[in-house]
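J.: Sharing a sequence plus its predicted fold:
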Amino acid sequence: MLVLAVLPAPATAVTVSDLYSVEVPVSGTNSSALAQGYSKGLARVFVRVSGTRDVLDLDGVQALLADAESLLLSYQVLRGSNGDNRMSMTFGAVGVNQALASVDAPVWGANRPLTLAWVAVAENGVRRLVTEDSQGQAAAWSDAFSRAARERGLPVALPPSDVAGNRELLSDIWGQFAGSVRKASEGMERDALALVRISRSGGQWRAGWIFEGDAFSGSESSVSAGSREEVANAVINRWAEMYADRYAVAAGDVGELPQVEIVLRGVGSVADYGNATEALEEFTPVVTAGASSVTGDQLTLRVAFSGELDQLKEYMALDARFVPAEEPGQKPSTTGETEDAAGSSEQAFESLYQVLYYRWRPEPVIDNNAGG
């Protein structure tokens, strides 16, 4: 399999909302079984957040895993229809990040690049294009890549199903003709574009890839694996480690006081700006709050806080002036905007915590003289 990845501009981070959540099988509900489950779950989260499987070999990590319960925010034991127990758990983002930093591990935040993967598979003499709603054998490949990407916390998208029968496009993917695939990708959200071809040789699947663009070298890498699940895992692992090498924050830069960006829309006056900032500063977890940029009625604040991010979000939920807003989708940019957009995307990818989006709803002004 050959992968050609190209970074178009501008790039926009995708927030991985469940980066610190995981589900693992457990042998029972006694304290020993639960402790083993906590440890297994935290190990997977460590790999996801550091961006590398090598993190588990660092000095001090086993001690952190033995005390995994101290980083736990919540858990639930689920009983399956076959009687097996599984435990769903969520760890605190701040606690996990600082634990990784304490053993000199890198920390890769929740804002990550979205890879649009065009995957062509040659199997049993037939070539197929893998799409988001694939059927038959192509669906098995779609599922394998989706599971692998979810495990590593890597946003990966497949093209829509309406291109599945495009034989010309399939040939272009197989032949690594990136130009036509870029054109076919217009209007599809992505930060990276990947052309993938998969074939079987000597009883194994062989995977090789080349990355192009400012962010990557042109050197070729390859892996071989015995099953579709193993080769999908191997490819996604390499992609995750490549991105982490570029965007993860060094342990020394994590700091003891976490910071988060809050994008606040509807700030239409100096009074709104002052009231919104003052409201944030009154929340117990907030240490400092200050503007980092203003665009029209949109105010971006950088907030330093103590404790976990969920605690700050709970305080904001109690103040009706902060109305949760959806994260904006990617927007096309003119050539003149490319440089600024690329710079802002770098900052977004290197931010440790998800960007929070709200709309400011000022308190109504009551006229005491009305009616009278």
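T.: It's in.

J.: Please make it C-alpha for all contacts and neighbour counts, starting now.
T.: Will do.

J.: How many neighbouring residues does Gly274 have?
T.: Residues contacting Gly274 under the criterion other Cα atoms under 10 Å number 11.

J.: Kindly apply the preceding question to Asp310 instead.
T.: The tally of other residues near Asp310 (other Cα under 10 Å) stands at 13.

J.: Likewise for Ser199?
T.: What Ser199 shows, counting by other Cα under 10 Å, is a neighbour count of 17.

J.: From Arg238, how far out is it?
T.: 18 Å (Cα to Cα, to the nearest Å).

J.: Included below, for side-by-side comparison, is a second structure:
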Amino acid sequence: MVRAFFRTLVVAWCLGGATASLAGTVAGLYDAQYPVTEQSAQSLKQAAAAGLEEVFVRVSGRRDVREHPAIISALAAPEPFLTRYRYQRANSDQGEGLLVDMSFAPGQVNAVLQSAFLPVWSANRPEVIVWLVVDTAAGRNFVAAGADPRVEAELQAQAQRRGLALQFPLFDLVDAANLTTDQVWQMSIEDVKAASERYSPPYVLMGRASEFSTGQWVASWVLLSEDGYSRLDSQGQNSEEMLSPVVDLIADIQGRRYAAVAGGQRSGNTLIHIGGVDNFSEYAHLLSYMEGLAMVEHANAVWLDGAELVMELVLKDDVEKVRRYLALDGRLREVQNASGAITPMAVQSYYLWQGRK
């Protein structure tokens, strides 16, 4: 059984003063795998319900989403949400088993969440750089740089469960000069912050974990972000139980910050000025990009003058979430009205289109 606790410290901190943030695209948001004992309709229904519940949690960013009546109703009849499924054999510590690999309809999943006024979190999510040292019979090593590959694989599996964009350092000569396993083991926040500056990540996870001869794990974690830092201690009978609490903590924090709720209390319309849109192709791409954001219901250009335009956004949620996401993604960079652009309407903020990625 896992026992975990954390306390959030309100300490203002920006990673190395970096102005750029990184977003990663999480694949498979609407996919799930689940073990089954047989290829029957009943087994498929049970697997689909479990997989759909995982997808609802991953897309909403909320673990408690399953308690909502709309989610309970969907899980009672999950088959209409399936767009694809196939059975496959897979090997595990328990031997060969049978899995059903499933994909669920994004539109239907999002519609259920939105109709219940629950969050929807898009696939572009803030990257988390991981500095994790594990102490095993082989000694102390960084995960992804010589440590037990089982821990790395389990961490990636847990990240997929909640839809996190985890990244590991390069562990090249620069990293070796900037940070040692001993510094991470001592949980030196300043050293980890300094070593992470070259990556300019929105989030940094540092941790130390020990495996006992019984197979039990204990770990300590610090999550760093521009909002401050959070501490977490976890333990478990295996690496899965040890890792799942910290993954849940990160996903809960990010979900509250970036997931959009349709009909949020501060939703409405806002006007933004965008420069650097040099041709119709870029304009079409910009419009498609804006309307693809989970927190934007509709985007429409209401004023054009050369490479500059004013866009009206009909929002599903708080305008601040839009600003956070745009800063994270980097395709629209917020700027001052340095060009002295004059528009026939009052705009809330100014951006420069950085083009396609």
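T.: Everything's here; your move. Keep in mind it's a predicted model, so treat the numbers as computed, not measured.

J.: TM-score for this pair?
T.: With the length set by TM-score structural alignment, normalised by the length of structure 2, the two chains reach a TM-score of 0.65; 294 aligned residues with a Cα RMSD of 4.5 Å.

J.: Which strand runs longest in structure 2?
T.: strand 124-136 (DSSP state E).

J.: Just give me how far that one sits from the chain centre.
T.: 13 Å (Cα atoms, centre = their mean, to the nearest Å).

J.: how about it, which residues of structure 1 does it hit?
T.: Using TM-score structural alignment, the residues of structure 1 aligned to strand 124-136 of structure 2 are 111-123.

J.: Kindly provide the distance from Ala348 of structure 1 to Val49 of structure 1.
T.: Counting by Cα to Cα - Ala348 of structure 1 and Val49 of structure 1 are separated by 16 Å.

J.: Helices of the stretch 251-372 of structure 1, residue ranges please.
T.: With helices called from DSSP state H, counting those that start in this stretch, the stretch 251-372 of structure 1 shows them at 270-281, 309-317, 338-350.

J.: let me fix that: structure 2
T.: 41-60, 69-76, 106-115, 149-162, 173-178, 181-185, 189-196, 239-258, 280-291, 319-329 (DSSP state H).

J.: May I see the ones you listed arranged in JSON lines, with distance to Leu132 of structure 2 as well?
T.: Shown next, in JSON lines, are the helices of structure 2 (distance: least, Cα to Cα, whole Å):
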{"stretch": "helix 41-60", "distance to Leu132 of structure 2": "24"}
{"stretch": "helix 69-76", "distance to Leu132 of structure 2": "35"}
{"stretch": "helix 106-115", "distance to Leu132 of structure 2": "34"}
{"stretch": "helix 149-162", "distance to Leu132 of structure 2": "9"}
{"stretch": "helix 173-178", "distance to Leu132 of structure 2": "13"}
{"stretch": "helix 181-185", "distance to Leu132 of structure 2": "8"}
{"stretch": "helix 189-196", "distance to Leu132 of structure 2": "11"}
{"stretch": "helix 239-258", "distance to Leu132 of structure 2": "11"}
{"stretch": "helix 280-291", "distance to Leu132 of structure 2": "35"}
{"stretch": "helix 319-329", "distance to Leu132 of structure 2": "24"}
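
J.: Which one of those lies nearest to Arg356 of structure 2?
T.: Proximity to Arg356 of structure 2 (Cα to Cα) singles out helix 280-291 among these, at 7.5 Å.

J.: what's that closest one in contact with?
T.: 277, 296-300, 353, 355-356 (Cα atoms under 8 Å, 6 or more residues apart in numbering).

J.: Of these, which belong to strands?
T.: 296-300, 353.
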